[in-house]
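> take this sequence and fold it.
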Amino acid sequence: MATQRPYTKVLLVTANVGSIFEDPEKMLKMWLAEFLATVKRLEPDFLAVHCQEVGGKNYEESMQHVNQFIKTLLASDGMQSFDKARIFLDEDFTAVDKFTALGNLYFIRDTVTNIHIWDYEGLEFVPVVGKEVLSGNIEGVTIKEKAKFPQEFFPDFKWSRKGFIRTRWNICNTIFDLINIHLFHDASNIIAMETSPSVYSENRRRTLIHTLKRFETDDYTKHPFFLFGDFNFRLDTHDLIKKLTDKAIAQQTLGKKNEVSKIMYTANDNGKVVLTIGKKDFDHMNHNNVFSNNNGQWLLKYDREPSAYKDCLSEHEIMFPPSYPFSEDVSEGASYMKTRCPAYCDRIMFTDSTKDLLYDDGQTPEYNMIGSNVCMGDHKVHVNLMCLC
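Below you'll find the predicted structure:
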């Protein structure tokens, strides 16, 4: 008889899946194949998948593909040993003031027999038995907490789907929260490069601080938590551009209302275009290589947004290149799109108190990006494997 392990292998996954629902015949299938291969390789006992932009960017048209995506996932051979599941899909885009397009997918292997989820209304843990898909309008579902971010934090956006969904788990008497989060993006490269930090960075900071304080001051018992999703953290564009265009000459093009619509940097020795920037254009002369060289390690000094939370949130060491924005062309899965400055948008972070939950076997938890050479949409999937006591 096999000896009971003293730990539970937990795999946390974050994936902005907006692109894959735009191309269900090719990209969605490629995404599933890469994801299932990773699950097979890592063999977690508990699998938590936090998705953003469920249903795609054109959700009114492509939300219909989400149901088939979930059915295919549940029926796949690689998922059959997970006999328990709780899937939350916020799909009701007609509820404008509530809709977040977030999806929290949790799968528990049959070897895990003592697992409960928190009921936020009943204020008690309830056993997790069987598989349940909670979709559409999930406002009445009590085993999750969900909120859309107040519009005041992002006054430049008329409407958005940004927010969070939190669940609380008890696995073999180890209690922790899992929070799926999606923060606002940079609307314009031109505006993002104006200051350091950018106005968008400041907006994200205010929103995340607001959210963290909400968790600190609510009426629920405090427990360690993992916060993972699309933070939309960007590199310090202002300072990075200075580095990329050292000794280059800038030429501006004005558009409507006499505002800058394009900036072109040319080398002062040979006149070659080094970098072109527009509202939704970011094109370096050596685009892919400069951002993926040495797994992007030289870029980390410009990855400054997480430092605002260094007293309350941690992250395992980043040894991979930026996760966004990759080409949505299925034949160019390893290429960055030339629309935004590549950045580490997709993160898996945690409170210091979670470190007390980790089983120390002398090995560093795996923190990586998957699908490096496969088209996974404009965001690559991030995984974090760890063992909990």
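> okay, CA-based contacts and neighbour counts for the rest of this
Fine.
> Val154 contacts Ser201, correct?
For the record, residue 154 is Phe, not Val. No - here Phe154 does not reach Ser201: they are 10.8 Å apart, not a contact under CA atoms under 8 Å.
> what segments of the stretch 151-300 of the chain are strands?
Ranges of strands in the stretch 151-300 of the chain, per DSSP state E, counting those that start in this stretch, are 163-171, 174-182, 225-230, 248-254, 260-267, 273-278, 281-284.
> here's the other one to compare against:
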Amino acid sequence: KELYKTIHKYRPRFVALHFQEVGGKDYMANMGYAENFFRSIETSEEMRDFDRACIYVDNRFQVEDSFTALGSMYFIHKTLKNILQYDFNVKDFRPVSGQNKYMDILDGVATVEKEKFPKNFWPDFKWSRKGFMRTRWIIHNQGLDLVNIHLFHDASNLIACTSSPSIYSANRKNALRYVINRISDNQHTPMPFFLFGDFNFRLDALSLVQHLSTSAEVQTVKKDSSNEVQKIICEEKDNDHKVLLHIEEKLFTYLHQAVFREDNGRALLTYDKEVSEFHDIIREEDIKFPPSYPYSEDYTKPTQYMNTRCPAWCDRVLMSHSLHILILFQNEDSEHSLVYNTVGPNVCMGDHKPVFLFFALKTNDH
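Presented below is the predicted three-dimensional model:
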């Protein structure tokens, strides 16, 4: 419903929805529900004025070497003419008509490129479903790539705190560089591009913890049998030694959780550093919404964060500089020029709040 409300409010003529972790953590049991979910969007009354659709869902979890659990849905409004989609096999564009739906391994589908990250990307960690999926379009006579991306998460809060940047941040950097290189190589003519999905970008944990515990006593608790850190506890020096911050492998409890919501967490953006490595290639609109993860999955607590991870802006919409110059910032036909925000800020949406970018593209009509 929140998705439909957003579409109704902004009235876009081209809708691109990117999903990651289709089927959820227990995807073997839940993939059927996920397929019904996609079908319900496709056939909903709210989408009836979108007369063309292209849907790609990588749902074949049995094929472990290629399964990414990525899903991309594209809807084209009946008033939008001359939309073309790229065929990666023949390297040419073709008109889009009707409903085009692919729910399978996707390897033989000519209008999408999908790739799972190679195992050697992170030999020390469990191999996962992370990867990317690309489609290419011509809209208003302008070619552009839409890339659905899912990067590696932080497996342990404790390991994330040991260095700045963390080892996980370095893994994400390598993977993002790989994706940008892949979509910019000469296999297909490079084009302006959007990258959007779950980047798993986290706040720089080491410097954040140092900041949060400035006036606290920090204790490091180690396991008896080894020198391995089991927990980090920061206690306030006065105030009855109240526990300010408690970190374990999958626990992150901060006494003043409101700091992540006050002024949309703006004070913490200084610790959001992972995009800055790529400012020569990609850019992002200003973030004016709270961290998009990890929200409570209790529907009665839609704005509460879970005490599992440090809240962070994991879900983003990034674009190449060549794409940014194509955006129309003062759109006379709409009351909304450009909006970068979350969907369902006051409604439970799962552990991630979906993030959207609404904008108008300059017409390039000849």
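> list the TM-score for the superposed pair.
Here the TM-score for the pair of chains, by TM-score structural alignment, normalised by the length of structure 2, is 0.95; 356 aligned residues with a CA RMSD of 1.2 Å.
> what's the neighbour count on the counterpart of Met386 of structure 1 in structure 2?
Mapped onto structure 2 by TM-score structural alignment, Met386 of structure 1 lines up with Phe359. Per other CA atoms under 10 Å, the neighbour tally for Phe359 of structure 2 reads 19.
> could you report the neighbour count for the nearest residue to Phe359 of structure 2 once chain neighbours are set aside?
Spatial nearest neighbour of Phe359 of structure 2, excluding adjacent residues (CA to CA, 6 or more residues apart in numbering): Leu338 at 4.6 Å. Around Leu338 of structure 2 there are 18 other residues, counting by other CA under 10 Å.
> so how far is Leu385 of structure 1 from the residue mapped onto Leu338 of structure 2 from structure 1?
Counting by TM-score structural alignment, Leu338 of structure 2 lines up with Pro365 in structure 1. Distance of Pro365 of structure 1 to Leu385 of structure 1, given as CA to CA, to the nearest Å: 6 Å.
> what of Ala192 of structure 1?
Distance, Ala192 of structure 1 to Leu385 of structure 1, using CA to CA: 33 Å.
> do the same with Thr94 of structure 1
Counting by CA to CA, the separation of Thr94 of structure 1 from Leu385 of structure 1 is 36 Å.
> looking at the two, which is more packed in?
Set Thr94 of structure 1 next to Leu385 and count neighbours by other CA under 10 Å: Leu385 wins out with 19 against 10.
> how many residues are close by the spatially closest residue to the more buried one that is not a sequence neighbour?
Leaving aside its sequence neighbours, Leu385 of structure 1 sits nearest to Leu11 (CA to CA, 6+ apart; 4.5 Å). A count of nearby residues for Leu11 of structure 1, using other CA under 10 Å, gives 23.
> same deal with the one 5 residues further on?
Per other CA under 10 Å, the neighbour tally for Asn16 of structure 1 reads 27.
> how close does the aligned residue in structure 1 for Leu328 of structure 2 get to Met386 of structure 1?
The equivalent of Leu328 of structure 2 in structure 1 is Tyr359 (alignment by TM-score structural alignment). Distance, Tyr359 of structure 1 to Met386 of structure 1, using CA to CA: 8 Å.
> need the contact list for Asn89 of structure 2.
Ala110 (CA atoms under 8 Å, 6 or more residues apart in numbering).
> structure 1: which residue goes with that one?
Checking TM-score structural alignment: Asn89 of structure 2 goes with Glu121.
> what of Asn120 of structure 2?
Alignment note (TM-score structural alignment): Asn120 of structure 2 maps to Glu152 of structure 1.
> could I get the buried residue list for stretch 221-233 of structure 2?
231-233 (16 or more other CA atoms under 10 Å).
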